[in-house]
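Asks: Provide a 3D model corresponding to the input given below.
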Amino acid sequence: MPLSEHEQQLLAQLEKQLHADDPRFVTSMGSRAVRGASTRNIVLGIVIAVVGLLVLLGGVVIDSILVGVLGFVVMGAGVYVATLRSGKPRAGGEAGKGGPPRRSSPFLQNLEERWDQRNSGGPSS
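Replies: This next block holds a predicted model:
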């Protein structure tokens, strides 16, 4: 169901306001920030999991518990590799860099001030 013209205008206005209030949040919520598992990781994980399954079955055939457990561990590693998220860390997202922390919106700034007042025993608790 498409949006009406009025709803589209409201949505555009909200988007502009969000861009003005919190550009860092908008950047982090962009399409590039939502990254799932890459195709390379999925294919590599599946290959590793299949090799692990073959090792597990080989351990069952030769009646070796150690080989079966090794196969299970390799299968688990394959699943882990397949579910890894890809991508480089975003710039500016690392903690510990010099300089004061950036406050991104008045709402968060107000929350931080209230938290600081509460922890420092500010106005009547």
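
Asks: From now on I want contacts and neighbour counts done on CA atoms only, so please keep to that.
Replies: Will do.

Asks: which parts of the biggest helix by length in the chain are buried?
Replies: When the chain is parsed with DSSP state H, its longest helix is helix 39-61. Of all the residues in helix 39-61, those buried under the rule 16 or more other CA atoms under 10 Å are 41-42, 44-57, 59.

Asks: how about L108, what does it touch?
Replies: Residues in contact with L108 (CA atoms under 8 Å, 6 or more residues apart in numbering): none are found.

Asks: Another sequence for comparison is provided below:
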Amino acid sequence: MPLSEHEQRMLEQMERALYAEDPKFASALEGSGLRTYTRRRVYQAVAGFLVGIALLMAGVVAQLILVSVVGFLVMLGCAVLAVTGWRKAPKPGEQPAGPARRQARPKRSMMDRIEQRWQRRRDEQGH
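Replies: Below you'll find the model as predicted:
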């Protein structure tokens, strides 16, 4: 659910006040952005995937099916995290979607889109 204009203004005022009050803390919170976060998440998922392989192999060697299944599930979950994290990462030089970008093109709900399509079909059939 997107923020209302009033909520966005309040958030921007709070951000400006934080920067004015303690710029060092504000820049530490900001970090280097979404790109670093998603890259770290992908690296963690790859490490988890390797742990899953180790569990799977240990389960096969020890003939413990439960350990093998857990290893496979860990591998699967980490693979999904890595792929989704990689897709969400902004490209170099690209700005992540922020509040200003959301204002430019407001999201429509699924029901609004369905209703608009229904209206279009009715209008096309009526003419």
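
Asks: what TM-score do we get after superposing?
Replies: Once superposed, the chains reach a TM-score of 0.45 (TM-score structural alignment, normalised by the length of the first structure), with 73 aligned residues with a CA RMSD of 3.4 Å.

Asks: sorry, back to before: show residues contacting the longest helix of the first structure.
Replies: Applying CA under 8 Å, 6+ apart, the contact partners of helix 39-61 of the first structure are 65-84, 86.

Asks: Helix or strand: which one has V67 of the first structure?
Replies: helix 65-83 (DSSP states H and E).

Asks: Which elements pack onto that helix?
Replies: Packing contacts for helix 65-83 of the first structure, counted by 3 or more CA pairs under 8 Å, 6 or more residues apart in numbering; DSSP states H and E, involve helix 39-61.

Asks: The helix holding V67 of the first structure versus helix 39-61: what angle between them?
Replies: Inter-element angle recorded for helix 65-83 of the first structure and helix 39-61: 170 degrees (by axes from the mean of the first three to the mean of the last three CA atoms, to 10 degrees).

Asks: List the buried residues in helix 65-83 of the first structure.
Replies: Quick answer for helix 65-83 of the first structure (16+ other CA under 10 Å): 67-82.

Asks: quick check, nearest of the residues you listed to D116 of the first structure?
Replies: D116 of the first structure lies nearest to Y80 out of the buried residues of helix 65-83 of the first structure, by CA to CA, at 40.3 Å.

Asks: ok, that closest one - contacts?
Replies: Residues near Y80 of the first structure by CA under 8 Å, 6+ apart: G45.

Asks: ok, now G52 of the second structure?
Replies: 70-75.

Asks: any idea how far it lies from R39 of the second structure?
Replies: Here the criterion is CA to CA, to the nearest Å. By it, G52 of the second structure lies 20 Å from R39 of the second structure.
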